[in-house]
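Q: this is the structure alone, sequence omitted:
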């Protein structure tokens, strides 16, 4: 893994977001974790939408 693929740590979880994710069903947690890892590596998940 080179520097461009290195995960950037999540510095701050807002409010109850970490606990909320932990309460998701396992399959949903895996998908969310996969998408978060893509963002941490500077990639864009295939199904992202810009915030307005």
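A: Perfect, thanks for sending it. Keep in mind the model is a prediction, meaning the values are calculated, not measured.

Q: C-alpha only now, for contacts and for neighbours.
A: Noted.

Q: residue 33 - how many residues pack around it?
A: Other residues within reach of residue 33, judged by other C-alpha atoms under 10 Å, total 13.

Q: please identify the helix or strand for it.
A: When elements are assigned from DSSP states H and E, residue 33 belongs to helix 26-40.

Q: dropping in the other structure now:
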């Protein structure tokens, strides 16, 4: 979350009174499939053969 300039969080998310239904709605909106897909693309690991490991 820290350092993600594209994350759609605003000051009302932090300062407003806590409402569990609104919280759930915002979390689904913020942490949707696009959010997790973006993270998966950034975590691509190169393939290494067994021979390269020896």
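A: That came in fine, so what should we check first? Computed from a predicted structure; not experimentally measured.

Q: quick one: TM-score?
A: A TM-score of 0.37 describes the superposed chains when it is computed by TM-score structural alignment, normalised by the length of structure 1; 32 aligned residues with a C-alpha RMSD of 3.1 Å.

Q: give me the buried positions along the helix holding residue 33 of structure 1.
A: By neighbour count with 16 or more other C-alpha atoms under 10 Å, helix 26-40 of structure 1 contains the buried residues 35-38, 40.

Q: now for these: which two are most distant?
A: Across these, the longest distance by C-alpha to C-alpha is 8.7 Å; it joins 35 and 40.

Q: what sits in contact with each of those two?
A: Common neighbours of residue 35 of structure 1 and residue 40 are not found (criterion: C-alpha atoms under 8 Å, 6 or more residues apart in numbering).

Q: just to revisit the earlier point, would TSV of the buried residues of helix 26-40 of structure 1 with distance to residue 17 of structure 1 be doable?
A: Formatted as TSV, the buried residues of helix 26-40 of structure 1 follow (distance: C-alpha to C-alpha, whole Å):
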residue	distance to residue 17 of structure 1
35	15
36	13
37	16
38	18
40	16
